[in-house]
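Chemist: Structure for this input, please:
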Amino acid sequence: MVELSGAVGVALVALGMVLTPGPNMIYLVSRSITQGRRAGVVSLGGVAVGFLVYLVAANLGLSAVFLAVPELYVAVKLAGAAYLARLAWSALRPGGVSVFAPADLPQDSSRRLFAMGLTTNLLNPKIAVMYLSLIPQFISLEKGDVLLQGLVLGSVQIAVALAVNLGIVLAAGAVAVFLARRPSWLRAQRLLMGTVLGALAVSVAADTSAPAAPG
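Modeler: Now for the predicted structure:
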């Protein structure tokens, strides 16, 4: 059985991570603004499946693979850090745009929206770190079935992330209009997003911890 403190801990970590601008937020916001809330919700469906893939893979031994081949873990981590750094530069460079600035993007089909949401989440280094390093720390060996605990705690993370992301999808359009009428706020949001993404990229790249061992 999962300890209440463990579930609360995972929920707080999940909340902090989902509120930090990253690939998932950027993709969901951009699609919600350019194609509407329905497109954002469909994209969120792909993100949800990505969470499930991580949930199952991490609890069935993905961390064991990374422990056996540490070079692969380092490569995945550095690739994720590079992706975050690119996103940070896109926001901070002269002429960069905010995630809430309307963009002229192609109108993708529901299938492509779903697939892109899934791919974006699978390549999201924040989620990899969450499942391979953070959630295992809240598992208690004294509470029995480690696999069940991992699945339950992962489900807590998914519930928090989907609830917050759904709110972001539904509010993205209104936020975009609000910021468009206030250019200085839009620039501040772009600066904040770029700074946070850059700091996260450095943090991920500099982290020397090994993946958590499976229970």
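Chemist: Could you use CA atoms for every contact and neighbour count after this?
Modeler: Fine.
Chemist: As a check, name the ranges of all helices in this structure.
Modeler: Ranges of helices in the chain, per DSSP state H, are 4-18, 23-35, 37-57, 63-68, 70-92, 110-122, 125-129, 146-180, 183-206.
Chemist: okay, those helices in TSV with distance to residue 137 next?
Modeler: Output for these, formatted as TSV (distance: least, CA to CA, whole Å):
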stretch	distance to residue 137
helix 4-18	9
helix 23-35	24
helix 37-57	15
helix 63-68	13
helix 70-92	18
helix 110-122	21
helix 125-129	12
helix 146-180	10
helix 183-206	18
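Chemist: so can I have TSV of those showing mean neighbour count and distance to residue 140?
Modeler: Compiled in TSV, the helices of the chain are given as follows (neighbours: other CA atoms under 10 Å; distance: least, CA to CA, whole Å):
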stretch	mean neighbour count	distance to residue 140
helix 4-18	17	8
helix 23-35	23	30
helix 37-57	21	18
helix 63-68	17	17
helix 70-92	19	24
helix 110-122	20	27
helix 125-129	21	19
helix 146-180	18	8
helix 183-206	18	26
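Chemist: residue furthest from the geometric center of this structure?
Modeler: Most distant residue from the mean C-alpha position of the chain: residue 142, 30.3 Å away (CA atoms, centre = their mean).
Chemist: The helices of the chain: which one's closest to residue 102?
Modeler: Closest to residue 102 of these, according to CA to CA: helix 23-35, at 6.4 Å.
Chemist: Tell me if I'm right that residue 127 and residue 120 touch.
Modeler: No. Using CA atoms under 8 Å, residue 127 makes no contact with residue 120, being 10.5 Å away.
Chemist: before we move on, the earlier item: how about the helices of the chain, which one is nearest residue 136?
Modeler: That would be helix 146-180 among these, by CA to CA, at 7.0 Å.
Chemist: how about this one, so we can line them up?
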Amino acid sequence: MRTATVESARRALFAGLGIAAGCIGWAAIVGAGLGALLAASEIAYTALKWCGALYLFYLGVKLIRSPRKSLDEAPESNDKGAGSGWFLRGFLTNMLNPKVGVFYVSFLPQFIPAGAHAFLSSLLLGSIHGALGVIWFAILIAATQPVARVLRKPAVLQWLDRLTGGVFIAFGLRLLVSEQR
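Modeler: Next up, the predicted model:
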């Protein structure tokens, strides 16, 4: 929502597409049987958890230390070629979250019919989940556009960047200290 209101609907859509691609990535991992490794191996789970937390810390600290005063300060402010950066952010945010992997490991297999090809069925289910996510993101993006002008004011923009950075750091801390898999 922050990206849609403060940056642009286009960037938010690319971030949403990256998150959806992450769903398909996790579905492929589960379909290939590697998701079971994540569910069974404390080391693999912990390593992925640390990578995800560090990525969230990186994003959070960056937003807190250098909040923008205007959208022109964003490195991708011209939107030309900016889609790939936002897509990658969405993708990495999803793929570096071990809880998404554990969710897919516990959720997908129960919907794969006996005798069906596990990898292809997992991809299909992950694609459906990703497509539903993109539809949801499109609705959120459309809903935020009426308030976008207010949220693009310099003082509000700085406040939102710092708030978002704090939320990312809090999510990273929660990910690190969570015992539940």
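Chemist: can you tell which of the helices of the first structure is closest to residue 138 of the first structure?
Modeler: Among the helices of the first structure, helix 4-18 sits nearest to residue 138 of the first structure (CA to CA), with 5.0 Å.
Chemist: what range in the second structure does the closest one sit on?
Modeler: Under TM-score structural alignment, there is no match for helix 4-18 of the first structure anywhere in the second structure.
Chemist: Check stretch 76-89 of the first structure too.
Modeler: Per TM-score structural alignment, the counterpart of stretch 76-89 of the first structure in the second structure is residues 48-61.
Chemist: how much space between residue 18 of the first structure and residue 105 of the first structure?
Modeler: 24 Å (CA to CA, to the nearest Å).
Chemist: er, residue 7 of the first structure I mean
Modeler: Counting by CA to CA, the separation of residue 7 of the first structure from residue 105 of the first structure is 39 Å.
Chemist: and if you look at residue 205 of the first structure?
Modeler: For residue 205 of the first structure relative to residue 105 of the first structure (CA to CA), the value is 31 Å.
Chemist: do the same with residue 125 of the first structure
Modeler: Residue 125 of the first structure is 25 Å from residue 105 of the first structure, by CA to CA.
Chemist: now residue 165 of the first structure
Modeler: Residue 165 of the first structure is 21 Å from residue 105 of the first structure, by CA to CA.
Chemist: Measure the mean distance from stretch 70-84 of the first structure to the second structure post-superposition.
Modeler: On superposition with the second structure, the mean distance recorded for stretch 70-84 of the first structure (mean CA distance after the TM-score superposition for the first structure) is 1.8 Å.
Chemist: Figure out how far that stretch is from the centre of its chain.
Modeler: Centre-to-centre, stretch 70-84 of the first structure and its host chain are 15 Å apart (CA atoms, centre = their mean, to the nearest Å).
Chemist: again with stretch 144-162 of the second structure
Modeler: 21 Å.
Chemist: Kindly report the same for stretch 145-159 of the first structure.
Modeler: That offset, for stretch 145-159 of the first structure, works out to 17 Å (CA atoms, centre = their mean).
Chemist: List the contacts of it.
Modeler: 1-2, 6-7, 10-11, 14, 48, 51, 55-56, 59-60, 131, 135-136, 139-140, 215 (CA atoms under 8 Å, 6 or more residues apart in numbering).
Chemist: what do you get for stretch 112-120 of the first structure?
Modeler: With CA under 8 Å, 6+ apart as the test, stretch 112-120 of the first structure has contacts from 23-24, 27-28, 39, 42-50.
Chemist: Who are the contact partners of the nearest residue in space to residue 44 of the second structure that is not next to it in sequence?
Modeler: In space, not counting the residues next to it along the chain, residue 44 of the second structure is nearest to residue 38; the distance is 5.5 Å by CA to CA, 6 or more residues apart in numbering. By CA under 8 Å, 6+ apart, the contact set of residue 38 of the second structure is 44, 45, 98, 101, 102.
Chemist: Return the residue of the first structure aligned against residue 38 of the second structure.
Modeler: So residue 38 of the second structure corresponds to residue 66, using TM-score structural alignment.
Chemist: Distance check, its match against residue 73 of the first structure.
Modeler: Here the criterion is CA to CA. By it, residue 66 of the first structure lies 5 Å from residue 73 of the first structure.
Chemist: Give me the mean deviation of stretch 164-174 of the second structure from the first structure.
Modeler: Mean for stretch 164-174 of the second structure is 1.8 Å (mean CA distance after the TM-score superposition for the first structure).
Chemist: So which bit of the first structure is that stretch matched to?
Modeler: Residues 193-203 of the first structure are matched to stretch 164-174 of the second structure when aligned by TM-score structural alignment.
Chemist: now residue 86 of the second structure: how far from residue 50 of the second structure?
Modeler: Residue 86 of the second structure sits 22 Å away from residue 50 of the second structure, going by CA to CA.
Chemist: and if you look at residue 137 of the second structure?
Modeler: The gap separating residue 137 of the second structure from residue 50 of the second structure is 27 Å, by CA to CA.
Chemist: Ok, residue 143 of the second structure next?
Modeler: From residue 143 of the second structure across to residue 50 of the second structure, the span is 34 Å (CA to CA).
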